[in-house]
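Asks: after the sequence you'll find the predicted model.
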Amino acid sequence: MKRLLFVVFLLLIHPHVKAQQFFTIGGVVKDATGKPLALATVFIDGSKRITATNDKGEFRFRDVEPGTYQLVVNMVGFYSVKQTVNVQNQHIVLNLSLKEKEETLKEVVISFDPRRAGYMALFIKNFLGTTENAAGCEILNTEILKFKENKKDNALEATSDDFLIIMNQKLGYKIKYLLRKFSYNRMSTVASYDGELIFENIEGSDQEESEWIENRKNAYKGSLMQYMRALFQGKTVDLNFITYQVSGTQTKLVDVNSFVKLIDSNFISLAFKNSLYIRYDSSATQVYQQGTHQFTSKMGNDGTLLRLYLKRATIDKKGSYVDFRSFLVKGYWGGKRIGDQLPFEYQE
């Protein structure tokens, strides 16, 4: 009886306390004929969550928080499949089908290609990045990369049939990246790539672990992930972000919270006109105290231009947006590559 009264008392003094909800993402993977596929790799893009299907083609991820996830299935001899999964208030059950690749003879390289070294240098610079964290990365299986010159678009393209294995010694992660396509336009010098990745912690000494913790903190500060999470929490200024709305060649200081609407306890929507210009600056609070109608024409290299590609963006509390097409990103965040990425499980 005393225990019951104590529980009731807690509920009365904390009426808004709600137990964290967790759900399951599971399902079956089959081939085009409906035959279950065993040992197919299933993972959640950008996370540490990875598993394999059993003899019945079944897989399951337990303890999944509400949010948006990209589920990826990959198996040798089949085309990989990616599906957006929106977890809200119930378990998710998926039926996924893989299409078998046509059998082709693997290309045999019988002579050294003098252009490959140049291709590789260009790929590493634009795929891993040029930051200190990127410099600490090494691709262990570069031989699986296939390069092609697209003469029509004056672009270098690259693909791979299997995971690229990347060791990031600066952040302490082993990354498996399933590269769908990489393209570097020689005229515009713009690089783009598409693929999915999975993180795994590297084991190290106590000193290495301490360095990785500090490096991860630095990589997180001022990142797109931190900004999106700050948006969800309504704390962009508290976390040192300054947001302007672009109008022609000028920018106007704005309260980005006015562009945010709460959908429920797990999702928000963001809608704004034109573009936002965002900087990470320790003086953010002071800047906002000076007034919300201040204009400036100064936009430095430390800022990011963010434009909505869709009418609005839906964002979850881990900083992910439901549709990957939501934003066009240029500037500081646009220059961040694989070498600076963190898994979405990361917390300060």
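Replies: On my side now, so go ahead. If you're wondering where the values come from, they're calculated on a predicted model, not measured in any experiment.

Asks: from here on, contacts and neighbour counts on C-alpha atoms
Replies: OK.

Asks: where exactly do the helices run in the stretch 201-348 of the chain?
Replies: 206-220, 224-233, 284-289 (DSSP state H, counting those that start in this stretch).

Asks: and if you look at the stretch 51-200 of the chain?
Replies: Using DSSP H, counting those that start in this stretch, helices in the stretch 51-200 of the chain cover 116-127, 132-135.

Asks: got another one to weigh against that:
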Amino acid sequence: MSLKSRLLISLLLTTIKLSFGQATFSINGTVRDDKETIPGAAIYLSGTKISTISNNQGKFSIANLPAGNYDLLIQVVGYLPYAKSIIIAGKSVQVDATLKANTVTLNEVVIKPDPNRLAYLNLFKDYFIGRTPNAKECKILNSEVLLIDYDKRNRLLTVSSNEFLIIENKALGYRIKYLLQNFEYDYKTNIVYFAGFPYFEELKGSKSKINKWNKKRNIAYLGSSGHFFRSLYDGTAQNEGFAIHKLATIDNKNRKPDSVIAKNIRLLSTGNKAINVITFNKDDSLNYWLKERSKPKSMSVLNRANVLADTLVKTYNNDLKYINFSDELFVMYTKEKETEEYRQLGFYVSRSPDMGNYQTSLINLREPPIYFYKNGNIANPRSFLFKGFWAYEKMADAVPLEFTPLPIK
């Protein structure tokens, strides 16, 4: 091959690489109210450290964004926070944001005494901030903006806010502005769900402090659900330490049917002679049926065969992939182990002793499939529930979407 041909091919490959590298887009827009444009508005991208400010004409632009799903947040004093979900798919996006005035002032707020507010607030912190070691260095600075409501009939606790929560995380070195859409805790099922828009700001610190934060950030990211979905997208889950199995729930064949159990207990109980008195005959048959009733109705069975990512992950379009599966996904991160403190908090997922005490999580599908982007962001977060380690980790262990493990100096 001639030198000229080699140079031409080299130039062509360079052009292709540059073209690929330039496949980024922007979000452009204008901030206004019902009368005029608003300069100086703070604009954030949820889950990231990316922000900007509207200019004197109320215009803004956030550039160099890859295709994906973004939540745009706008904050201006005297106005209600603004949030809009944006999908970038092949071209830049224009947003015209009209803000509404916040007509509620502190002088107009009537605070109703609630003797249970502190208890509800502590529960909210446990399930929103978490109970990990990092949570001990995490603090909500303005909990007074939280609107708390408890539905006695449905035993449902809900928490929301019309203002940004300010969270100071001294463990990871972040100050987080979080626009809480909704928090729900169901006392009947113990299911927790919360949704909102976080924005991360770096705390200032010495070089040694920043180095310490970087170490903790790496630990928080590695093995997290965000790390898992990123590796699924890239097809590197197994190489990065994730072992995936299936966990099925089946009927307990060693337990008699409910109708048979109830019939025998009824026949062997002395209901005619005394109310709520149970006697046992000489062969203790009633005790047998009471024990039978106490047996679990179902059993969990783990399939030890590895689920391969290339068979699990499907492509929806150029920017979005998804997973759909039966039973539950049993995901083990084999590069970090669970602590004894974690095991005592009720999140532990049972497994065979020979599998070790590596960080283990379950993914339970609610409204399949789960759609996700290259950065690990989930397009439909209510489509599943986490159990195990990922249910244990909350906002105290969150890092920005664009985070990548950092070299430690």
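Replies: Yes, it's here. Source: prediction; values computed, not measured.

Asks: any idea what the TM-score is?
Replies: Aligned and superposed, the two chains score 0.82 in TM-score terms (TM-score structural alignment, normalised by the length of the first structure); 332 aligned residues with a Cα RMSD of 3.2 Å.

Asks: about what we covered before: closest to S283 of the first structure out of the helices of the stretch 51-200 of the first structure?
Replies: Ranking the helices of the stretch 51-200 of the first structure by distance to S283 of the first structure, with Cα to Cα as the measure, places helix 132-135 first at 25.1 Å.

Asks: just to revisit the earlier point, quick one, which of the helices of the stretch 51-200 of the first structure is packed in tightest?
Replies: The highest mean neighbour count among those, using mean count of other Cα atoms under 10 Å, belongs to helix 132-135: a mean of 18.

Asks: could I get the helices of the stretch 201-348 of the first structure as JSON lines with mean neighbour count?
Replies: Formatted as JSON lines, the helices of the stretch 201-348 of the first structure follow (neighbours: other Cα atoms under 10 Å):
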{"stretch": "helix 206-220", "mean neighbour count": "15"}
{"stretch": "helix 224-233", "mean neighbour count": "20"}
{"stretch": "helix 284-289", "mean neighbour count": "14"}
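
Asks: could I get those in CSV, plus columns for distance to L171 of the first structure?
Replies: Converted to CSV, the helices of the stretch 201-348 of the first structure look like this (distance: least, Cα to Cα, whole Å):
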stretch, distance to L171 of the first structure
helix 206-220, 5
helix 224-233, 16
helix 284-289, 27
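
Asks: ok, back up a step: now the helices of the stretch 51-200 of the first structure in a markdown table, with distance to H14 of the first structure?
Replies: Shown next, in a markdown table, are the helices of the stretch 51-200 of the first structure (distance: least, Cα to Cα, whole Å):
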| stretch | distance to H14 of the first structure |
| --- | --- |
| helix 116-127 | 48 |
| helix 132-135 | 44 |
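
Asks: and of these, who's closest to V29 of the first structure?
Replies: Between V29 of the first structure and those, the shortest gap by Cα to Cα is with helix 116-127, which sits at 30.8 Å.

Asks: what's the mean distance for the closest one versus the second structure?
Replies: Comparison of helix 116-127 of the first structure with the second structure after fitting gives an average deviation of 2.4 Å (mean Cα distance after the TM-score superposition for the first structure).

Asks: contacting residues around that helix?
Replies: The contact list for helix 116-127 of the first structure, computed with Cα atoms under 8 Å, 6 or more residues apart in numbering, reads F147, L156, Y184, A191, Y193, R337, I338.

Asks: next, count neighbours for the second one.
Replies: Around L156 of the first structure sit 19 other residues, with neighbours defined as other Cα atoms under 10 Å.

Asks: dump the residue contacts of it.
Replies: With Cα under 8 Å, 6+ apart, L156 of the first structure has these contacts: Y119, F147, K148, E149, N150, S183, Y184, N185, R186.

Asks: isn't I242 of the first structure up against I278?
Replies: Yes - under the criterion of Cα atoms under 8 Å, I242 of the first structure makes contact with I278 at 5.7 Å.

Asks: S80 of the first structure is nearest to which of the helices of the stretch 201-348 of the first structure?
Replies: Of all the helices of the stretch 201-348 of the first structure, it is helix 224-233 that lies closest to S80 of the first structure, at 26.2 Å by Cα to Cα.

Asks: mean shift of that closest one relative to the second structure?
Replies: Averaged out, helix 224-233 of the first structure is 0.7 Å away (mean Cα distance after the TM-score superposition for the first structure).

Asks: helices or strands up against that helix?
Replies: The contact analysis (3 or more Cα pairs under 8 Å, 6 or more residues apart in numbering; DSSP states H and E) places helix 224-233 of the first structure against strand 313-316.

Asks: who does the strand it packs on touch, helix- and strand-wise?
Replies: Other elements packing on strand 313-316 of the first structure under the criterion 3+ Cα pairs under 8 Å, 6+ apart are helix 224-233, strand 267-270.

Asks: the same query, at a cut-off of 6 Å, please.
Replies: Here strand 313-316 of the first structure touches strand 267-270, going by 3 or more Cα pairs under 6 Å, 6 or more residues apart in numbering; DSSP states H and E.

Asks: got a list of contacts for the strand it packs on?
Replies: Contact with strand 267-270 of the first structure is made by F259, V260, K261, L262, R312, A313, T314, I315, D316, as judged by Cα atoms under 6 Å, 6 or more residues apart in numbering.

Asks: rerun at 10 Å
Replies: With Cα atoms under 10 Å, 6 or more residues apart in numbering as the test, strand 267-270 of the first structure has contacts from 66-68, 88, 231-233, 256-263, 308, 311-322, 326.

Asks: quick one on the thing from earlier: next, show the common contact partners of I242 and I278 of the first structure.
Replies: Residues touching both I242 of the first structure and I278 (Cα under 10 Å, 6+ apart): L253, G303.

Asks: Y184 of the first structure reaches K151, doesn't it?
Replies: No - between Y184 of the first structure and K151 there is no contact under Cα atoms under 10 Å: 11.8 Å.

Asks: where in the second structure does stretch 148-162 of the first structure fall?
Replies: Using TM-score structural alignment, the residues of the second structure aligned to stretch 148-162 of the first structure are 149-163.

Asks: next, the distance between the ends of the matching stretch.
Replies: Using Cα to Cα, to the nearest Å, one end of stretch 149-163 of the second structure lies 17 Å from the other.

Asks: distance from the chain centre to that stretch, please.
Replies: Counting by Cα atoms, centre = their mean, to the nearest Å, stretch 149-163 of the second structure is centred 20 Å from the centre of its parent chain.

Asks: thank you, goodbye.
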